[in-house]
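>>> Predicted model, plus sequence, below.
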Amino acid sequence: MINFAQLPKGRGAQSDGADTNLAQAPVRQLTSQASTLIIYFSRSGNTEAQAQLASDVLRADRYELVVQQPYPANYAASVARATEERESQQWPILDLSDFPSLDQYQLILLGHPIWAMTPANPMYQFLAQMGQQLANKRVASFSTNAGYGAGDTQIVLNKLTPASTRMLPNYTVHDIELAKTTQAFKQWLQKMVIVK
């Protein structure tokens, strides 16, 4: 069970400097039975906790996105790098060398933080690079934010995954509210099974 009380809180959440995986390999929970795949990026661990909960509720597989050059552990330095990437449109390079075939999956859930009112740069890069592979899949996203909501997430999804079937609107939660919103998130996830 996830202990949300131990997760980082609010702006400036601490990172281990390796996209939550300094001491362990990226999450690759892949089976031959699951019909749902959760693809996510997490800097501080909040989105990873949501992805784990979603996986438990939906019995879904998980694939964590990692960048070749991890973001700094220092929050201000991460913000500066992310801003520079966005302004120059020089997105981070992802390591997708072991990305699975999507053939078995009917539903793809995308998990990401919100940075500057848009999906975090690694998720944006993933969608730009791989969005066409989500064609004919049911797609939805969930996000964590620092108090300003989901921003233009739905616009980005519509633009970068035009051939997929959009499910429910993005579920977003202020990162300091994770523990209080577990039931609401579970209800949103269960609607995925109902809405087809």
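Yep, it's here.
>>> Please make it C-alpha for all contacts and neighbour counts, starting now.
OK.
>>> Next, name the residue at the spatial heart of the chain.
The chain has residue 111 as the residue nearest its centroid, 2.0 Å off, counting by C-alpha atoms, centre = their mean.
>>> mind listing the helices for the chain?
46-58, 75-88, 121-130, 153-160, 182-194 (DSSP state H).
>>> Residue 96 is nearest to which of the ones you listed?
Comparing the helices of the chain by their distance to residue 96 (C-alpha to C-alpha), the top pick is helix 121-130, with 9.1 Å.
>>> Let me know the angle separating the closest one from helix 153-160.
Relative orientation of helix 121-130 and helix 153-160, computed by axes from the mean of the first three to the mean of the last three C-alpha atoms, to 10 degrees: 20 degrees.
>>> How about residues contacting helix 121-130?
The contact list for helix 121-130 (C-alpha atoms under 8 Å, 6 or more residues apart in numbering) reads 40-41, 65-67, 82, 85-86, 91-94, 112, 115, 156-157, 160-161.
>>> buried ones in that helix?
121, 122, 123, 124, 125, 126, 127, 128 (16 or more other C-alpha atoms under 10 Å).
>>> and here's the other structure:
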Amino acid sequence: MAENEWQDVKSLILYFSLSGNTESAATQIQDVTGGKMQKIKPVNPYPEDFDQYFKIAKHETELQLMPPVATAIDDINQYDVVFIGYPTWWGEPPRIIDSLFDKFSFADKKIVAFSTSSSTPFEATKPHMQQLIDDEHALMIAGFRCDGDIDHLKAEIAGIHLAY
């Protein structure tokens, strides 16, 4: 879809970010699509210190813990497309993404997943995301890794087909 075609699409950009990389990617997506941005926040905030949140994140991943989500979404049914963004932690989305799907119904929604990582491709996280989306009876219409290259991001968004 060309950039100007997004003006008629109501999109929500949900993202989880601790370092700011995923928030930056979400902002770039908002610039292209005009969607509403909303940060996924945990009930118990992660520490700001990298070493501390690294330990907590590793613990959550290893034990498959699902930190509760504090974020509220007003009337998710008003959106045609929901972008869900996250950093890649040990080849997977953070467990708070599972919590997001546990808290909200994305049934019948068109989902675009996007990840951030310095090296791990989106395909590493795709099976996990696909399972979450399939369990919700939603449809993943696209997925990609944001690497900071705005031209790459625009090309990925241009390749999204909403007519599924």
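Alright, I've got the coordinates. If you're wondering where the values come from, they're calculated on a predicted model, not measured in any experiment.
>>> For the equivalent of the residue nearest to the centre of the first structure over in the second structure, which residues are in contact?
Structural alignment (TM-score structural alignment) places residue 111 of the first structure against residue 85 in the second structure. With contacts defined as C-alpha under 8 Å, 6+ apart, residue 85 of the second structure is in contact with 13, 14, 15, 16, 22, 26, 113, 114, 115, 116.
>>> hmm, try it at 10 Å
Taking C-alpha atoms under 10 Å, 6 or more residues apart in numbering as the contact definition, residue 85 of the second structure lies against 13-17, 22-23, 25-26, 39-40, 93, 97, 112-116, 143-146.
>>> Pull out the buried residues from the contacts of helix 121-130 of the first structure.
Neighbour-count burial (16+ other C-alpha under 10 Å) applied to those gives 40-41, 65-67, 82, 86, 91-92, 94, 112, 115, 156-157, 160-161.
>>> And for the corresponding residue of the second structure for residue 184 of the first structure, the neighbour number?
Aligned by TM-score structural alignment, residue 184 of the first structure pairs with residue 152 of the second structure. Other residues lying near residue 152 of the second structure total 14 when counted by other C-alpha atoms under 10 Å.
>>> what's the closest non-adjacent residue to residue 152 of the second structure?
Distance criterion C-alpha to C-alpha, 6 or more residues apart in numbering; nearest residue to residue 152 of the second structure, sequence neighbours excluded, is residue 146 at 8.0 Å.
>>> For burial, what's the neighbour tally of that neighbour?
Residue 146 of the second structure: 27 neighbours (other C-alpha under 10 Å).
>>> Distance of it relative to residue 98 of the second structure?
Relative to residue 98 of the second structure, residue 146 of the second structure is positioned 20 Å away (C-alpha to C-alpha, to the nearest Å).
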